[in-house]
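In: Pasting the sequence and the predicted model now:
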Amino acid sequence: MKKIFTVLGIALGTFALSQNLVQNPGFENGLSNWAAGVAGTTTYTLPTVETDTPYQGANYAKYTATATTGFVQNIPINANSQYTVSFWYKASGSGNGARIWSSFSDSTNGTVYLTTDASTDPLRNNNGYLAKVNAWTLKTITFTSPAAAVQFQLHVRAYANSVASFDEFSLVPAGTLAVGEVAPSKYRIIKNTFVKNDGITFGADVKDVKVFNMFGQIVKTASVKNNEVLNVAELAKGNYIVTGTVNNELVSQKVLKD
């Protein structure tokens, strides 16, 4: 996983990237911090860690499922607070594929749900399955934690006769991301801050390039040369922050992808 900058100070405003609360979100440390299933699901198994086609970094998690299975990470949170959970996934096969199946724990370790009806609970994919997709796809849900919640159970499942892959989980407090104008710098790393052709053109040699979405997630990384074009065709339309290092100086610019 590429670490998210906690705070980037910008002279004409503030660009504060909330810290990702998920530990080992991109499986760069194998399956540490993750457990098979949740309480009462003793037949669940951990996924395998694969390296052939990660969304980002070196690793991702994969199930080739013969029965319902899943894995979980329990994360301390605050009650009555807004968060955004997201992850990248692929799902295929003749089975039901995959879904998010998350809930909360209270101070007595009892289970708490976002709603009283799974058909309306977005953290249970409204009682449905994730769309089957062969390309990495971002799933994002913003929610307000229940009054009794002290822990978030970040749980995803895979189903029999399905292949499901997961990468780059994120849980960040929502509403703490503020994007101000990027201060002028002696290094202007991007030539086309309005991106119309799926490519960001760089005007300098830039190391450790990171592209952040508005949830504070890193959605692309690279190192580029002057006049090199970074392909961002897979990114949705919208605003992004691009950071990088030029001559040992951290530089940031905002871009709009059309």
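Out: Now that the structure is in, tell me what you want to look at. Numbers count the residues shown, from 1 in each chain.
In: hey, let's count contacts and neighbours off CA atoms from now on
Out: Noted.
In: Do a quick rundown of the strands in the stretch 51-200 of the chain.
Out: For the stretch 51-200 of the chain, the strands defined by DSSP state E, counting those that start in this stretch cover 60-65, 69-76, 82-93, 98-100, 103-105, 111-112, 133-144, 151-158, 162-173, 194-195, 199-201.
In: what about versus this one:
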Amino acid sequence: MKKIFTFLSIAGSLIVANAQNLVQNPGFETGTLAPWAAGWVSSYTAPTVVTDAHTGTYSANYNATATTGFFQNINVTAGAQYTLSFWFKVSGSGNGARLWSSFLDANDGVINLVSDMNSDPLRNNNLFLPKDGTWQQKVVTFTVPANATRLQLHVRTYNNSNATFDDFSLTTGTLAVGEVTESRHRLIKNTLVKNETLTFGAQSKDVKIYNMFGQVVKTASVKENQLLNIAGLAKGNYIVTGTVNNEPVSQKILVD
């Protein structure tokens, strides 16, 4: 079956232009954690604000000796669609870290996005974030369930794990046509791709294709003008990321 892809360059941070970021102190550039706070479990501790940033100066880091985490409550609208993204680095011999967010109703009751926690993208599909010594991005698009009034944006880190977080973003809608900003690098050469292949306009390392649940569905390293077969991708939105001339580059893909 023929697939048509429309490519739009977007900034490496994947922040939607002209859309308000609902996260307060998203990159910890105040030099403090507030209004973020240690998780609701009494044993959880606050992360340390450190000078090891994805962008800017600061980020939040755990060198965990037990399960811990931090969160921020954000007002949302039931039935509306949002896109969440953040950058992270995870290492160590433990389980690492993961996204562990949920929704709250008006009485602070927890409402999970789906009944099966293993399928809830805001709980990372019960999977841990991939370990890597370099910055990686998590992107999730979701719809707020009925009766929910707030998103509890929460990340966890586990015993014997080192995790650093930066540049959180929560915006309404998806990364849509006309709402993106151009990168100065052209990762994908062709704007209309047939025969299930992408043509790269520049040599790129660490190419990753993410679905809207933030899952990596394909990885590669490519040379300029190299073709990459993407047969098997289902219809929907994807994000292609890579490193060109030591600069992170991202593009949105719409599989139609």
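Out: Looks like it arrived, so ask away. Source: prediction; values computed, not measured.
In: among the strands of the stretch 51-200 of structure 1, which is nearest Asn24 of structure 1?
Out: Using Cα to Cα as the criterion, the shortest distance between Asn24 of structure 1 and these is 8.5 Å, found for strand 162-173.
In: quick one: the closest one to structure 2 mean distance?
Out: Superposed on structure 2, strand 162-173 of structure 1 shows a mean distance to its aligned partners of 0.4 Å (mean Cα distance after the TM-score superposition for structure 1).
In: Please look at Ile10 of structure 1 and Ile241 and confirm they touch.
Out: No. Ile10 of structure 1 lies out of contact with Ile241 (Cα atoms under 8 Å); the separation is 11.9 Å.
In: what about these two, which has more around it?
Out: Using other Cα atoms under 10 Å, the more surrounded residue of Ile10 of structure 1 and Ile241 is Ile241, with 20 against 17.
In: next helix or strand past the helix or strand hosting the more buried one?
Out: Here Ile241 of structure 1 is covered by strand 238-246, with elements defined by DSSP states H and E. Past strand 238-246 of structure 1, heading to the C-terminal end, the next element that is a helix or strand (DSSP H and E) is strand 249-257.
In: tell me the angle that following strand makes with strand 238-246.
Out: In this structure, strand 249-257 of structure 1 runs at an angle of 160 degrees to strand 238-246, with axes from the mean of the first three to the mean of the last three Cα atoms, to 10 degrees as the basis.
In: In strand 249-257 of structure 1, which residues are buried?
Out: Residues of strand 249-257 of structure 1 classed as buried by neighbour count (16 or more other Cα atoms under 10 Å): Leu250, Val251, Ser252, Gln253, Lys254, Val255, Lys257.
In: And the contacts of it?
Out: The set of residues that contact strand 249-257 of structure 1 without belonging to it, under Cα atoms under 8 Å, 6 or more residues apart in numbering, is 181-182, 185, 187-190, 192-196, 198, 236-245.
In: picking that back up, please convert the strands of the stretch 51-200 of structure 1 to JSON lines, extending it with mean neighbour count.
Out: Converted to JSON lines, the strands of the stretch 51-200 of structure 1 look like this (neighbours: other Cα atoms under 10 Å):
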{"stretch": "strand 60-65", "mean neighbour count": "23"}
{"stretch": "strand 69-76", "mean neighbour count": "20"}
{"stretch": "strand 82-93", "mean neighbour count": "21"}
{"stretch": "strand 98-100", "mean neighbour count": "26"}
{"stretch": "strand 103-105", "mean neighbour count": "22"}
{"stretch": "strand 111-112", "mean neighbour count": "18"}
{"stretch": "strand 133-144", "mean neighbour count": "15"}
{"stretch": "strand 151-158", "mean neighbour count": "23"}
{"stretch": "strand 162-173", "mean neighbour count": "25"}
{"stretch": "strand 194-195", "mean neighbour count": "16"}
{"stretch": "strand 199-201", "mean neighbour count": "20"}
